[in-house]
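Enquirer: Here you go, sequence then predicted model.
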Amino acid sequence: MTGAGAAGASHGIRSISVGGRYEVHIGAGALHRLDEHLADGRRVMVIHQPGRTELVAALCDRVRVAGGEAHTHEVPDAEAAKDVRVLAGAWAALGQGGFTRNDLVVGVGGGAVTDLAGFVAASWLRGVDVVQLPTSLLGVVDAAVGGKTGINTAEGKNLVGAFHEPRAVLCDPAWLQTMARPDLVSGLAEVIKCGFIVDPVILDLVEADPAAACDAGAPVVGELIARAVQVKADVVEHDLTEAGIREILNYGHTFAHAIEQVEDYRWRHGDAVAVGMVFAAELAVRSGVLSPAVLDRHRAVLGSVGLPTSYAGSDWTALREAMARDKKARGAVLRFIVLSDVGSPQRLEGPDEQVLLEAFRAVGTTTS
């Protein structure tokens, strides 16, 4: 895949097209692009995580200047936002505000909040417009782009959801500079994933200066964001509903989602994905499709930025049961995305149970 999603820059903002259907705007002043989606009389519901007072206020001011009606609805941070009770509260806020199909939902926060806001928009009156303002690295490179929305249930992560593309995604890198370092590093897992499945330049950039990759103010972070978004835009352009190639974006996620579930979502998503990629690489090596050198590179590049590469928590039985409920499974058959080389993902269906157990043991005994 080579640059199917067109990218351009204007007034310091880099715009990446997702199949010509909407654009991801990255750069200082990205909030100004919200004006294109405001209108006299249009209601706007800002669904936001706690602690974004200044950004939410600036957003509401723009709505009012455009003659619109601004509403705000605060939801919990992180995975606690993706709960059916929180979803019901957002629906109630829309109903009480008299929102119609001509109105707009805006998601402000990390990946969990943009997942929730997207599903709220998809389900309200069978679909209203949504604009996403991700304020975390994970949000901009993963959750907010691609049109996947969802909430969690007791049985698993993202088992309830819909494909509902945003009208736009806006990200000012300055919004990321308030992130706690562990959260920023966690988001790098999804960036590094894009390097392994499509764009090895991402890996080169991280390996050249791991410290800069962990600094939201460093120029390389903007380049890493743009490259990761471009990877996702190119994939989604060809496959919105995960009927084929989009599955490669799930690299590392089957084992990661199992960790998140058995740990009751106390693990950061990116941390779990980092371990999940090592598990997938272990699985690929043991299945004879990947060289040990690429497995070693997984551990090296992930470890260089402080991401975990091992998991010694729950027992295998609980994890295996959680993976069986993964939405990528087909009946009793587990399906994994694995690599045959950097930039060469493929599907591995129904691996031998002993091979799965060996990969789990290897991840459990590896020093992070």
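Expert: Yep, that arrived.
Enquirer: C-alpha from now on. contacts and neighbour counts both.
Expert: OK.
Enquirer: May I have the distance across stretch 322-340, first residue to last?
Expert: With CA to CA, to the nearest Å as the measure, stretch 322-340 spans 26 Å from end to end.
Enquirer: thought Ile225 was touching Val191?
Expert: Yes - using CA atoms under 8 Å, Ile225 is in contact with Val191, at 7.2 Å.
Enquirer: Please report the number of neighbouring residues for Ala9.
Expert: Using other CA atoms under 10 Å, Ala9 has 12 other residues around it.
Enquirer: Just after the lengthiest helix in the chain, pick out the following helix or strand.
Expert: Counting residues, the longest helix found in the chain (DSSP state H) is helix 219-238. Sequence-wise, the next helix or strand downstream of helix 219-238 (DSSP states H and E) is helix 253-262.
Enquirer: Check the gap between Ala228 and Val86 for me.
Expert: 30 Å.
Enquirer: of these two, who's got more company?
Expert: Per other CA under 10 Å, whichever of Ala228 and Val86 has more neighbours is Ala228, with 24 against 17.
Enquirer: The more buried one reaches Leu188, doesn't it?
Expert: No - applying CA under 8 Å as the test, Ala228 and Leu188 come out as separate, 9.9 Å apart.
Enquirer: Now for Val273: which residues touch it?
Expert: By CA atoms under 8 Å, 6 or more residues apart in numbering, Val273 lies in contact with Ala189, Glu190, Gly252, His253, Phe255, Ala256, His257.
Enquirer: Which residue, other than its chain neighbours, is closest to it?
Expert: Ala256 (4.9 Å; CA to CA, 6 or more residues apart in numbering).
Enquirer: before we move on, back to that, of the contacts of Val273, which is the nearest to Val130?
Expert: Glu190 (23.0 Å; CA to CA).
Enquirer: more neighbours, Ile225 and Val191?
Expert: Val191 (27 against 22).
Enquirer: Show the contacting residues for that one.
Expert: Val141, Ile202, Leu224, Ile225, Ala228.
Enquirer: out of those, what pair is the most spread apart?
Expert: Spanning the widest gap among the contacts of Val191 are Val141 and Ile202, at 12.7 Å by CA to CA.
Enquirer: Please identify every residue contacting each of the two.
Expert: With CA under 8 Å, 6+ apart, Val141 and Ile202 have common neighbours Val191, Ala228.
Enquirer: Those two: who's more crowded?
Expert: Val141 (27 against 22).
Enquirer: let's bring in a second model and compare:
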Amino acid sequence: MRFEYTEAEKKVLHGMVKYPTLNDRELSEAIGVKPSTTTAIRRRLRKAEVFSTKRIPMANKLGYELLGIFCGKIGPAIEASVRKTFLETVESLPQIFYSIVSSDSLFSVGYFKNFSEYRGFADAAWEQFGESDVIDQGMWSWAVFSFERAKMVNFFDYGPPLRYIFDIKEKVHIDKSVEKPSKVRLSRKEKIVLQGLVNFPESSDKEVAERVGASRQAVSAMRKRFEKTGVMKTLRVVDLGKVGYSIIALAHNQFTPPATLESRWNYLLKIAEIIPQFLNVASNPESILMACAKDYEMYHSVRNKAIKLYTEKGYLREEPMLMLFPLSDTKTIKDFDFSGFMEALVQEED
């Protein structure tokens, strides 16, 4: 259901997405809306589930090397019980933290410690589901991006969709939270507090402290340190349907050898200006982009503009693999669920 928004509501919602760690007083100063109005709007929008707060453990700071993505078409003729087992298996995979599914398509993304772990994961999934016709093998993609070499142009920043739908003029922001990997060493206590913060992102420091058996002051200090050092990122995730979108579109682009990431950079920025994207990961040979559209007319218009930018330079190796997820037919089966990842991190020996 779409809502109509006042100018103040647009400012507050966009401000919460842009400045997710600010409290109401700080946010009101940043966006020029009275503190009482800011608080009232935030509470109203949260009650309507227009947005939610998530905390992401940044794997590039925790000894992990890769972001892995798999997406594609689900076989149209599979039995309901086979489909149910397939989706339950995807949901149970500890590496996967975000996954959506429609009647005929699936998209999943996860963290992997190294290529061997990713390859083992991919091979096992292919063996398990390839023979059962769950996977439409002609329309399935696997993509792996090294934190060392890839660029995370947008890593689940919902600011661009809001700026587009609310007609907010602002320069393109490049997400720098997923930079080159580095190992930040955490004590077991720090890992447990990080686990509590990530698993209960809507909870206050006091509530998290009670859950993990630490003091509120310790949790507050660690939270600020995790955010400052890039170990954890706080997000405001927007319900795209409630701000006027009806479609999520995914594009897997593959590029010719001369079309390096460096040579394509200006085009990446141009595409970021015209597409309301919330995920854009790019490397030399390929990229994955997820964006949203108000309707099919908008989708076709934006798609054609993006493809034209790349084809006029001869960058594309082949036609992009495109998938549509109509929001009315799409279910989120993993919603920034890092419980498996965090449990593995806590159990790691220093």
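Expert: Okay, I see it. For clarity, every value in this text was computed on a predicted model and none was experimentally measured.
Enquirer: Can you pull the TM-score for these?
Expert: With the length set by TM-score structural alignment, normalised by the length of structure 2, the two chains reach a TM-score of 0.24; 145 aligned residues with a CA RMSD of 6.8 Å.
Enquirer: right, and the residue nearest to Val273 of structure 1 touches Gly276 too?
Expert: Yes - the pair Ala256 of structure 1 / Gly276 is scored as a contact, 4.8 Å apart, by CA under 8 Å.
Enquirer: more crowded one of the two?
Expert: Gly276 (28 against 25).
Enquirer: Helix or strand for that one, just tell me which one.
Expert: With DSSP H and E as the criterion, Gly276 of structure 1 is inside helix 269-286.
Enquirer: before we move on, what about Ala9 of structure 1?
Expert: Using DSSP H and E, Ala9 of structure 1 falls in strand 7-10.
Enquirer: Can you point out the buried residues in that strand?
Expert: Ala7 (16 or more other CA atoms under 10 Å).
Enquirer: Which helix or strand lies directly C-terminal to it?
Expert: strand 13-18.
Enquirer: Next, the angle helix 219-238 makes with that following strand.
Expert: Calculated by axes from the mean of the first three to the mean of the last three CA atoms, to 10 degrees, strand 13-18 of structure 1 forms an angle of 20 degrees with helix 219-238.
Enquirer: what helices or strands is the helix or strand following strand 13-18 of structure 1 leaning on?
Expert: As assigned by DSSP H and E, the chain's next helix or strand after strand 13-18 of structure 1 is strand 22-26. With contacts taken as 3 or more CA pairs under 8 Å, 6 or more residues apart in numbering; DSSP states H and E, strand 22-26 of structure 1 sits against strand 13-18, strand 168-171.
Enquirer: list the buried ones in the next helix-or-strand element following strand 22-26 of structure 1?
Expert: Going down the chain from strand 22-26 of structure 1, the next helix or strand is strand 43-48, by DSSP H and E. Neighbour counts over strand 43-48 of structure 1 (16+ other CA under 10 Å) mark Arg43, Val44, Met45, Val46, Ile47, His48 as buried.
Enquirer: so can I have TSV of the residues you listed showing distance to Ala121 of structure 1?
Expert: Formatted as TSV, the buried residues of strand 43-48 of structure 1 follow (distance: CA to CA, whole Å):
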residue	distance to Ala121 of structure 1
Arg43	13
Val44	11
Met45	10
Val46	11
Ile47	10
His48	14
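Enquirer: Show me which of those is closest to Val63 of structure 1.
Expert: For the buried residues of strand 43-48 of structure 1, the minimum distance to Val63 of structure 1 (CA to CA) is 7.3 Å, reached by Val44.
Enquirer: right, and the closest one touches Leu94 too?
Expert: No - using CA under 8 Å, Val44 of structure 1 is not in contact with Leu94, being 9.6 Å away.
Enquirer: joint contacts of these two?
Expert: By CA under 8 Å, 6+ apart, no residue touches both Val44 of structure 1 and Leu94.
Enquirer: which element is Val82 of structure 2 on?
Expert: Taking DSSP H and E as the definition, Val82 of structure 2 sits inside helix 80-92.
Enquirer: helices or strands up against that helix?
Expert: Counting by 3+ CA pairs under 8 Å, 6+ apart, helix 80-92 of structure 2 packs on strand 331-335.
Enquirer: Name the residues that touch the strand it packs on?
Expert: Residues from elsewhere that reach strand 331-335 of structure 2, judged by CA under 8 Å, 6+ apart: Leu87, Glu91, Ile96, Phe97, Tyr98, Ser99, Ile100, Val101, Ser102.
Enquirer: I figured the third one hits Phe107, correct?
Expert: No - with contacts counted by CA under 8 Å, Ile96 of structure 2 stays clear of Phe107, the gap being 10.4 Å.
Enquirer: Pick the one among the buried residues of strand 43-48 of structure 1 closest to Gly364 of structure 1.
Expert: Closest to Gly364 of structure 1, out of all of the buried residues of strand 43-48 of structure 1 and judged by CA to CA, is His48, at 36.8 Å.
Enquirer: which one is the closest one nearest to, not counting chain neighbours?
Expert: Spatial nearest neighbour of His48 of structure 1, chain neighbours left out: Val108 (4.6 Å); criterion: CA to CA, 6+ apart.
Enquirer: Quick check: the one you found touching Ile47?
Expert: Yes - if you go by CA under 8 Å, Val108 of structure 1 and Ile47 touch, sitting 6.2 Å apart.
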